[in-house]
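**Student:** Got a predicted structure plus its sequence, pasted below:
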Amino acid sequence: MAATLAATLTLGQTALAQGAAPTAKIASGALRGSADGAVVSFKGIPYAAAPVGANRWRSPQPVKAWTGVRDATAYGNDCAQAPFPPDAAPIQTSPREDCLYLNVWKPATAKPGAKLPVVVWIHGGGFVNGGSSPAVYSGHNFARDGVVFVSINYRLGRYGFFAHPGLAAEGLGGNFGFQDQIAALKWVKANIAQFGGDAGQVTVFGESAGGMSMLMLLQAPEAKGLFHRVIVESGGGRATLAQPTMASAARTGERFAPGLTAAQLRALPEDKVTGTLSMMSMGDRGYSGPMLDGRTLLGVAVDAAAAGLMARVPVIIGANSADGFPMVTDKDKIFAAYGADADAARKLYDADGTTSGLQVGTMTSADVMFIEPARLMARTLSARGEKAWIYRFGYPASEMGPAMGGAPHASEIPYAFDTLQLRKGPAPKPEELEVAKQMHRYWVNFIKTGAPDGAGVPAWPLATPTATTVQMLDAAGARHIEDPYTARLNFVERRAEGK
């Protein structure tokens, strides 16, 4: 067996040197990938059995081994979802229920057992949209910089987060999408050495729903030991929304499919389960979202951190300067919602009365959902003796950036990936490329060493239990400064804690 594997890998390396397609041998079979300059990629690799038929609404099942060499030059299907046209990172596949695939990029010179650091990307999309195929999620430039990069799909919407009395009768239901993420990390542990990666040096990172997934992985017992560093981009941390229990999620599931047994649920057509659920219709009465299942989500992230229930690993955490969702833009209505604190809120967010309703709606929602919770998580982890670094991304790149007053939600992603040329919209400006260069370098440093500091980038001090400073990443360059949002964040903290 060992001789056969060594021969397969040697042949793959010889073929690559001759310009032929690169190959790799993993536990489930042989793969044929593609080369692009100094980087090799393998796409559409199944890490679990197709979650269809009898596997629908079950924990991810093992992949069946294949014979021959599997083509790994194209993305596998992203997970079933309804369209979301405004997405700044549109998927490039036809989404399907059969979707548990991952992708690997590595330096072309990386040999099996090379012990390169590994990073795993978990996409956002509100747990109802997204996938690993968007152009800006390419792992090419991480591999260019000496990192083995992995991106994954996980079940979304009602496929990924579902409870129902019919499933409860079989002892099933819960956060299947989170279980998929853990299964993918187990795949990485078992197979990444064949791509030159070090299973003992794995960083996980994600944004929005992916950032929330990071906070889940930090507390999930089954995820312990599968990663060693974490980057949380716009992941929150407080209980800003009511987290359903399994019981309440089952009642929601019953509204979607009243009276059905587990067998009848699994027989539902794919388009019926997918429906119109997307980030434009997340209030769907038949969808609960992630729930407290006692297996992946044990409780509110900051409470788990304070109780010492999170993995003891280095963490980078932060948010964007205009990271909110301005559902209401009428300033009077926004401030009226603060009740007795309305005047205080107005002084903080619209002191001279000239701030637009769009900006006020953006700022108030961003502070509550992402910016203050990131500060709290960094402080809490620091107080527990963990290494944590906090950032604020502030380059107003998109067309909406200036109108919203900063960097909108998710706009930092192509900077972290150094893939600005692949994003939707106009070509990047020279100053943007410099911002991307710095942010990407911080991320690569952290993946390689466990700290973002290093040659070529400004110093980034650790957070403290009472931190009022933040690492700014914007057009003025990276720098560590007193947080200009401190008064706002203190106000949010006081209200959240009922002080």
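**Tutor:** Structure's in. What do you need?
**Student:** make it CA atoms for all contacts and neighbour counts henceforth
**Tutor:** OK.
**Student:** which outside residues touch stretch 482-499?
**Tutor:** 348-349, 367-368, 371-372, 468-470 (C-alpha atoms under 8 Å, 6 or more residues apart in numbering).
**Student:** so which helix or strand takes in the residue lying closest to K115 once chain neighbours are set aside?
**Tutor:** Of all residues not flanking K115 in the chain, D198 sits nearest, at 4.2 Å (C-alpha to C-alpha, 6 or more residues apart in numbering). Here D198 sits within strand 197-207, counting by DSSP states H and E.
**Student:** neighbouring contacts of that strand?
**Tutor:** Under C-alpha under 8 Å, 6+ apart, the answer for strand 197-207 is 112-124, 147-148, 188-190, 192-193, 211-214, 226-235, 410, 413, 447.
**Student:** Which ChimeraX command selects the buried ones in the residues you listed?
**Tutor:** To isolate the buried members of those in ChimeraX, using 16 or more other C-alpha atoms under 10 Å:
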select :112,115,116,117,118,119,120,121,122,123,124,147,148,188,189,192,193,211,212,213,214,226,227,228,229,230,231,232,233,234,235,410,413,447
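**Student:** also this one, for the comparison:
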Amino acid sequence: MAITISSGPIEGTSSDGVDRYLGIPYAAAPVGARRFAGPTPHPGWTEVRDATSFGPTAPQAPYSGALRTLLPSVEIPGDEYLNLNVWAPSGGSDLPVMVWVHGGSLVHGANALDIYDGTAFARDGVVFVSINYRLGAEGFSVIGEAPLNLGLQDVVAALRWVQAEIGVFGGDPSRVTVAGESAGAILLGTLLANRKVSGLFARMILQSGLPAALPRAKAAKISGLMAKRLGIPASRATFAARDASELVATQQAVTAGSTPITGGVSFSIAIGDDLVPTDPLRAVLAGAGDRIPLLIGSNTEEYRLWFVPTGLMSKITAPLFAAARVRFRISRRILDAYKAAHPGASRGELFGVLATDIILRLPLNRIADARLTRMAETYVYEFSWSSTVQALGAAHAMELGFVFDRLDSPDVVAMAGVEAPQQLADDMHGAWVRFVKSGDPGWEKWSSRRPVQTFDAPASQLVYAPHERERAAWK
């Protein structure tokens, strides 16, 4: 099945009422002279281009250690990894569009992962697009004269492609919802704060990630450590002279032991360019993005992905816990509130719950409350279903298989097991489809009653002011 976009003709596949076009370049390959430079338009092609298989993936390494068996990785060689995939209802027109930005701590992930198959969304009347972007050193280095935030620039380039081309696939460019999880949500949340690009989407879904960026000097720390390890200056020329695989190996070495919960050296978005001129969280709290309806939420036990399989839970010593209390200003009153809310919790579990709240749940509530004062539409969810696989519970990324209605995917089974409840997938995927189509996921928008749609089994329900004892203790 062939169609023609601005770059040239492409041929995909069609089955069961869903058209699929995979591996479509949205920008020129970021190699050679275009390495460590902003994305540029693809030169195009004249012959029909095969779009029946996934395109190349960004340079990266698989997850290491205990996470390797839980979090999927895929490596497809090739230079044209700034590509995207489209699943569309056959014969549709003026349909709502959902653009997915994957997570992976800015160093992992790809649109070719089986868990991100968009068939269920297309089945339900949505044109679904999943994108790749530059990762790690290639996408988020802070080096000399090189532009900042290249991976974020890639996301913007992909969204501009969607505006220009999605009509050919039956999508309505005025009805684009952008959605992302973890690092993908951080990237999109940062764009929410920038009025110059907010016209590229009409709605936004942020799963387990919030607007976040560091001052240039702090964001540059990992690039400096990599340069030191390589014995080179931290410049565009010296980094571009190194093979991508060498940079991946070096970033692995300098980030060893770091996690999103416990901290450490990692890549981040940097403040200081046109896309991120100021702290994006402060901008959103001050009103940026208020005209964009927002669906936002987190998982009840985010921390368990990093604490349980790795054995870190038992390694949270009293001195480490005490140091964390000092760093994050956790008073005795706050600690007592958490102990009361989680009776019998171990030191490691309390550490994880506190870290999850500090990093995600508390700022999430601040965003919802700030938007409420200006009557901006906000819907809040929490994913609470507990997986028995390696005692992961409601860990980070556990909701993905339910959002995509992909419970039979090996990527999902690895974390959720073979008996994950289909009703929960029906509930969550259905809510996402409703939000993409209408801006209303099917529950009460944020108000002074603090409504949170809690996704769980055997039944999901709306809960008012969950975890209020812990939240109130921070006041």
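**Tutor:** That came in fine, so what should we check first? The structure displayed is predicted, hence computed values, not measured ones.
**Student:** Kindly provide the TM-score of these chains.
**Tutor:** Overlay of the two chains. TM-score (TM-score structural alignment, normalised by the length of structure 2): 0.87; 449 aligned residues with a C-alpha RMSD of 2.5 Å.
**Student:** Drop anything exposed from the contacts of stretch 482-499 of structure 1.
**Tutor:** 349, 367-368, 371-372, 468-470.
**Student:** Now do whatever residue of structure 2 lines up with V148 of structure 1 against A120 of structure 2, distance only.
**Tutor:** Here V148 of structure 1 is matched to V127 in structure 2, going by TM-score structural alignment. Going from V127 of structure 2 to A120 of structure 2 by C-alpha to C-alpha, to the nearest Å gives 10 Å.
**Student:** Of the contacts of stretch 482-499 of structure 1, which belong to strands?
**Tutor:** Using DSSP state E, the subset of the contacts of stretch 482-499 of structure 1 located in strands is 469-470.
**Student:** what comes into contact with the biggest helix by length in structure 1?
**Tutor:** Longest helix of structure 1, by residue count under DSSP state H: helix 430-449. Residues from elsewhere that reach helix 430-449 of structure 1, judged by C-alpha under 8 Å, 6+ apart: 117-119, 142, 145, 147, 202-203, 229, 395, 397, 414-418, 420, 451-454, 457, 473-475, 477-478.
**Student:** so of these, which ones are in strands?
**Tutor:** Short answer: the contacts of helix 430-449 of structure 1 in strands (DSSP E) are 117-119, 202-203, 229, 473.
**Student:** dump the residue contacts of the closest residue to R68 of structure 2 other than its chain neighbours.
**Tutor:** Of all residues not flanking R68 of structure 2 in the chain, P62 sits nearest, at 6.9 Å (C-alpha to C-alpha, 6+ apart). Going by C-alpha under 8 Å, 6+ apart, P62 of structure 2 touches 68, 72-74, 108.
**Student:** ok, so of these, who is nearest N83 of structure 2?
**Tutor:** V74 (14.8 Å; C-alpha to C-alpha).
**Student:** The closest one pairs with which position in structure 1?
**Tutor:** Match for V74 of structure 2 (TM-score structural alignment): Q92.
**Student:** Likewise for S384 of structure 2?
**Tutor:** Checking TM-score structural alignment: S384 of structure 2 goes with G394.
**Student:** Now do the helices in the stretch 151-300 of structure 2.
**Tutor:** 183-192, 216-219, 221-230, 236-240, 244-255, 280-285 (DSSP state H, counting those that start in this stretch).
**Student:** Of the ones you listed, give the one that comes closest to Y81 of structure 2.
**Tutor:** helix 244-255 (12.9 Å).
**Student:** Show me how far that closest one is from its chain's centre.
**Tutor:** Centre-to-centre, helix 244-255 of structure 2 and its host chain are 22 Å apart (C-alpha atoms, centre = their mean, to the nearest Å).
**Student:** Could you list every helix and strand in contact with that helix?
**Tutor:** helix 136-140, helix 221-230 (3 or more C-alpha pairs under 8 Å, 6 or more residues apart in numbering; DSSP states H and E).
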